[in-house]
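Trainee: Can you look at this prediction? I've put the sequence above it.
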Amino acid sequence: MAASDDKLLKKFSALLLENDMDEIIACRLRSTMTKAWSLEGNLKFVEAGKNTFLLVFELLVDKRKVWYGAPWSFNRNLFALNHFEANVSSNSWTFPHSEFWVQVNGIPLEYYSEKAALTLAAKLGEPIPVDSFNPSKWSKYI
C-alpha cells in the first residue's frame, strides 16, 4: 500500500447535525470528542464547510475505534461519520445513514422477546443484529 493510500485510510468526513454552529461550539466539539474517544494518537479536525469536518487520525487503530464505537452525539445532535473519498468536493459529501440504538419504554412484559424487538426495530429502519439477546438484563425497556 502506498503512503498516500495509507493517509486516505486514516480520514473520515464528518457532519454535525446542529443548526447555526459557531466557532465556540466548533471548539467545544473538538475538545469534547477528542476526550470521549480517548485516542492513542493525534487527531486533527479540519473545517470543510458548514458543520462539516474532515477528521484526520494519526493512527488507523483510532479511526477504527471511532467508526466501530458509533453512533456519536454532541450537544444532543448526531455526529455522523462517513469514510473519506479522495477527489470528491466536501460540498458533495453525503451522510446517507447512521446506525443508532433506540430505547423503547413502557413495553408490556409479554412482548419482551427477540421477535417483538425485531418487529419494532423494523418499523424504524433496518434492524442490526447484536452480539447477545438477553431479556433478563432488560428493565423497563427493550
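Mentor: The structure has been received and is ready for your questions.
Trainee: hey, let's count contacts and neighbours off CA atoms from now on
Mentor: OK.
Trainee: Give the buried residues for the lengthiest helix in the chain.
Mentor: Determined from DSSP state H, the single longest helix within the chain is helix 23-37. Across helix 23-37, burial judged by 16 or more other C-alpha atoms under 10 Å covers 26, 29, 33.
Trainee: show me what contacts the residue lying farthest from the centre of the chain?
Mentor: Distance from the C-alpha centroid of the chain, by C-alpha atoms, centre = their mean, peaks at Glu110 (32.6 Å). Residues near Glu110 by C-alpha atoms under 8 Å, 6 or more residues apart in numbering: none.
Trainee: Give me the contacts around the host helix or strand of Lys65.
Mentor: Using DSSP states H and E, the element containing Lys65 is helix 60-69. With C-alpha under 8 Å, 6+ apart as the test, helix 60-69 has contacts from 9-12, 37, 39-41, 57, 81.
Trainee: Which one of the residues you listed is nearest to Ala3?
Mentor: Nearest to Ala3 out of the contacts of helix 60-69 is Leu9 (C-alpha to C-alpha; 10.0 Å).
Trainee: So what's the residue count around that closest one?
Mentor: Residues lying near Leu9 (other C-alpha atoms under 10 Å) number 17.
Trainee: Show the contacting residues for it.
Mentor: 60, 84.
Trainee: Structure two is appended below for comparative analysis:
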Amino acid sequence: MTQPSEEVSLLISKTAGLSCDDESLDLEADTENAVNATNLSLVGKLIIDRAVSLNTVRAVASKAWNFPGGLVITPLAINTFLFGFNKVNDRRRIFNSGPWSMVGAHLVLKAWSPSLVLEEIDFTYSPFWLQIHGLPPDHKTVRNVEKIGAVLGKVILVDFTSKEVLLWQNFLKSQG
C-alpha cells in the first residue's frame, strides 16, 4: 500500500477535527439582490417518470413562450429548471398563462421565495383550467361550477360573463 502524499496528509490533518458540533457561521442575507433575481425567475418541475434534457426544455419553452434569446434556462435537479426572464411582465405573462405542458408532461411553475432552498418549494399544487361539458341549461350556474371544481381542489375563478351567455356556452371553465 502506498503512503499518502504530503498534500493529502496535510488536508487530512486540517479536516480531522471538524464536526457538525462546531460553532455555526453567522451568514448575512442579501435580500434586495435575491428579491430582484427571483422577481425575474420561475422554478419549473416537469411531472414525468423519465428525465427530460435541458435542450428539449429549452427548445419547447423558447417556441411556446416566444422568447427569442430572452429566456435563460438553468437545470437545478432532475426535471427541475430555473427559468430566467429579462422583464417582470414576461415572467408574469408565463406564470399567469398556465398551465403548461412540455413533452407530454405537466410543468408546475412556482415563484421562488428568496428565503427558501429548492427542496422547500412545494410542487404538489398547480392551478389548471377545468372544462365542464354536458350540463343542462338549468344547471349552468356559478354555484354548480364551484361545486364541481371543489371536488378537485380550491376554485380560484369561474369564467363567464353573464347568465344569458352562460346558457349558450358549450362548456364552462373553472380554474383551481
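Mentor: It's in. The shown structure was predicted, so the numbers you read here are calculated from the model rather than taken from an experiment.
Trainee: rewinding a little: for the longest helix of the first structure, packing partners?
Mentor: Counting contacts by 3 or more C-alpha pairs under 8 Å, 6 or more residues apart in numbering; DSSP states H and E, helix 23-37 of the first structure packs against no other helix or strand.
Trainee: Give me the range in the second structure that the helix or strand following that helix lines up against.
Mentor: Counting by DSSP H and E, the element after helix 23-37 of the first structure in chain order, helix or strand, is strand 43-49. Mapping strand 43-49 of the first structure onto the second structure (TM-score structural alignment) gives residues 71-77.
Trainee: Mean deviation, that stretch versus the first structure?
Mentor: If you overlay the two and look at stretch 71-77 of the second structure, the average distance to its match in the first structure is 0.7 Å (mean C-alpha distance after the TM-score superposition for the first structure).
Trainee: circling back to that earlier point, next SSE downstream of the helix holding Lys65 of the first structure?
Mentor: That would be, after helix 60-69 of the first structure and using DSSP H and E, strand 72-74.
Trainee: Give the buried residues for the next helix or strand after that following strand.
Mentor: Proceeding N to C from strand 72-74 of the first structure, the next assigned helix or strand is strand 77-83, under DSSP H and E. Buried residues in strand 77-83 of the first structure, defined by neighbour count with 16+ other C-alpha under 10 Å: 78-83.
Trainee: what stretch of the second structure does strand 77-83 of the first structure fall on?
Mentor: With TM-score structural alignment as the criterion, strand 77-83 of the first structure aligns to 105-111.
Trainee: In JSON lines: the buried residues of strand 77-83 of the first structure, plus distance to Glu47 of the first structure.
Mentor: What follows is the buried residues of strand 77-83 of the first structure, written out as JSON lines (distance: C-alpha to C-alpha, whole Å):
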{"residue": "Leu78", "distance to Glu47 of the first structure": "17"}
{"residue": "Phe79", "distance to Glu47 of the first structure": "14"}
{"residue": "Ala80", "distance to Glu47 of the first structure": "15"}
{"residue": "Leu81", "distance to Glu47 of the first structure": "14"}
{"residue": "Asn82", "distance to Glu47 of the first structure": "15"}
{"residue": "His83", "distance to Glu47 of the first structure": "16"}
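Trainee: ok, so of these, who is nearest Lys137 of the first structure?
Mentor: Leu78 (26.9 Å).
Trainee: thinking the closest one is in contact with Asn19, fair?
Mentor: No - assessed by C-alpha atoms under 8 Å, Leu78 of the first structure is found out of contact with Asn19, at 11.6 Å.
Trainee: Pick out the residue nearest the middle of the second structure.
Mentor: By C-alpha atoms, centre = their mean, the most central residue of the second structure is Leu109, 2.1 Å off.
Trainee: quick one: contacts for Leu109 of the second structure?
Mentor: 42-45, 95, 123, 126.
Trainee: switch to 7 Å and redo it
Mentor: Applying C-alpha atoms under 7 Å, 6 or more residues apart in numbering to Leu109 of the second structure gives the contacts 42-45, 95.
Trainee: ditto for Lys11 of the first structure
Mentor: With C-alpha under 7 Å, 6+ apart, Lys11 of the first structure has these contacts: 54-57, 83-84.
Trainee: for Phe81 of the second structure, same thing?
Mentor: Neighbours of Phe81 of the second structure in contact, by C-alpha under 7 Å, 6+ apart: 43-45, 73-75.
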